[in-house]
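>>> Sequence and computational prediction follow.
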Amino acid sequence: MTKSLKLYTNPMSRGRIARWMLEEVGQPYEVEVREYGTTMKSPDYLKVNPMGKVPALVHGDDVITECAAICAYLAEAFPEAKLSPDASERASYFRWLFFAAGPLDSAVTNRSAGFEVAPELQRRFGYGSYENAVDTLAYAVSQHDYIAGDRFTAADVYVGMQVGWGLEFGTLDARPEFDAYWGRLKGREALQRASALDDALVKSA
């Protein structure tokens, strides 16, 4: 029996990353929107994600949270989509997926909140400085057409959305490397479908 997929999300959240990944996988899924401060913190949802945040993905009886984990999980759960890395791609796939979910995300969100790490404290932070994290991202996306090599993988969903949002909202410096990488991703049909679905939810709210 095929296990059902259910995405808990909000269209104004990182849930858009999970939605894009689900569209790439091409499997049917259900969506339940949770609202900030209310239904995200309700007792029933805290049983799904004790942090009270979205996205969360339920696959049968299994719960997956954190966008990078959702991307990697779906790639493995549905190998027919061919979004997992092959042997030659594994190192870069995991390296840059976890870099984007850890040091890069922390650097960008801290800076957008007005927090700057003092030089003498940088070794205490996984990203050191915002500039160091962004320089590293520029290196990562310039090594190949895609983050793990010459073809699109699940890691590009996560890294790609970080770059796309960074350029859209100005949380990343505009650089030719970012423009070129995002330019290879933004026209993907799965992303266009996912964006249209979430945009419709925003308009109906």
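Looks like it came in fine.
>>> rest of the way, CA atoms for contacts and neighbours
OK.
>>> Residue 66 contacts residue 53, correct?
No. Between residue 66 and residue 53 there is no contact, the gap being 9.5 Å when judged by CA atoms under 8 Å.
>>> the more surrounded of those two?
Each of residue 66 and residue 53 has its neighbours counted (other CA atoms under 10 Å); residue 53 has more, 25 against 17.
>>> Now for the residue positioned nearest the centre of the chain: which residues touch it?
Nearest to the mean C-alpha position of the chain, counting by CA atoms, centre = their mean, stands residue 158 at 3.2 Å. Contact partners of residue 158, counting by CA atoms under 8 Å, 6 or more residues apart in numbering, are 17, 67-68, 71, 97, 100-101.
>>> Now, the residues you listed that are in helices?
The helices, defined by DSSP state H, take in 17, 67-68, 71, 97 from the contacts of residue 158.
>>> follow-up on the earlier one: and the gap between the residue nearest to the centre of the chain and residue 18?
Here residue 158 is placed at a distance of 9 Å from residue 18 (CA to CA, to the nearest Å).
>>> what about versus this one:
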Amino acid sequence: MPSDLIFYTNPMSRGQIVRWMLEEVGQAYDTVILDYAASMKAPDYLAINPMGKVPAIVHDGRVVTECAAICAYLADAFPAAHLAPALDQRHAYYRWLFFAAGPVEAAVTNKALGFVVPEGRERTAGYGTFEDTIAALETAVAGDAWICGDQFTAADVYVGSQIDWGLSFKSIPSSPALESYAARLRERPAYKRQKEIDGALITEMQKQG
């Protein structure tokens, strides 16, 4: 029987973030693998995401795109997984979830593309400088706790994915705080399941050429 939760992805994409979140949630889901050249731009998928990119989910007919939004949505849709704090305790949760989706994403992408904010135009860029953005990010994950204290949440999945990816591909500079946080994330069973699933899909795709 088809699941009421459908996940559209490509294993070589930010879909890995949502796969990890889905594995943390622990609910059954169907996966639809799309390729960049054709199926992501096909009319049936553009009806789901007009941007023609992955990931996306459809849950009970409701479409959600953008990794941070999907993570937050899944945490609320499946409260039994305890991946969102109580409503009156969501200050750090929202703060760092959207900080990673906004300033961190912009600063890291711009640096990777060789874009440098002109001197004196830092306020226009919003995130200021790459160095200031990373320094602020470190404060979110310093110490031995998760972003929301003792509770692991969707914010850790999304922020942690940015850090894990950035350290692995050297788009984010290494530091003791970031390395320690990433090491704890990599021990989570759901993280390991995601890597195993997407790793196997990537291997199969490479075999097919």
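The structure has been received and is ready for your questions. Everything numeric here is computed off the predicted structure, so don't read it as measured data.
>>> Give me the TM-score for these two chains.
Superposed pair, TM-score by TM-score structural alignment, normalised by the length of the first structure: 0.96. Supporting alignment: 204 aligned residues with a CA RMSD of 1.4 Å.
>>> ok, residues contacting the longest helix along the second structure?
What stands out as the longest helix in the second structure, according to DSSP H, is helix 189-208. Counting by CA under 8 Å, 6+ apart, helix 189-208 of the second structure makes contact with 11-12, 16, 19-21, 23-24, 185-186, all of which sit outside it.
>>> chain center to it, what's the gap?
Distance of helix 189-208 of the second structure from the chain centroid (CA atoms, centre = their mean, to the nearest Å) equals 16 Å.
>>> buried stuff in that helix?
Buried positions in helix 189-208 of the second structure, judged by neighbour count with 16 or more other CA atoms under 10 Å: 190-191, 194-195, 198, 201.
>>> coming back round to it: among the contacts of helix 189-208 of the second structure, name the ones in strands.
Among those, no residue falls in strands (DSSP state E).
>>> Those residues, buried ones only, as a PyMOL selection?
Here is the PyMOL command that selects the buried residues among the contacts of helix 189-208 of the second structure (16+ other CA under 10 Å):
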select buried, resi 11+16+19+20+21+23+24+185
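>>> out of the contacts of helix 189-208 of the second structure, which are inside helices?
Among the contacts of helix 189-208 of the second structure, the residues falling in helices (DSSP H) are 16, 19-21, 23-24, 185.
>>> Let me have these in a markdown table, adding distance to residue 32 of the second structure as columns.
What follows is these, written out as a markdown table (distance: CA to CA, whole Å):
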| residue | distance to residue 32 of the second structure |
| --- | --- |
| 16 | 13 |
| 19 | 12 |
| 20 | 16 |
| 21 | 16 |
| 23 | 16 |
| 24 | 19 |
| 185 | 26 |
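>>> and of these, the nearest to residue 169 of the second structure?
Residue 169 of the second structure has its nearest neighbour among these in residue 16, at 14.9 Å by CA to CA.
>>> Would you mind listing the residues in contact with that closest one?
Contacts here follow CA under 8 Å, 6+ apart; on that basis residue 16 of the second structure touches 194-195, 198.
>>> Tell me the one among these nearest to residue 33 of the second structure.
Distances from residue 33 of the second structure to the contacts of residue 16 of the second structure, taken by CA to CA, are shortest for residue 198, at 10.7 Å.
>>> which residue in the first structure lines up with the closest one?
Matched across to the first structure, residue 198 of the second structure falls on residue 198, judged by TM-score structural alignment.
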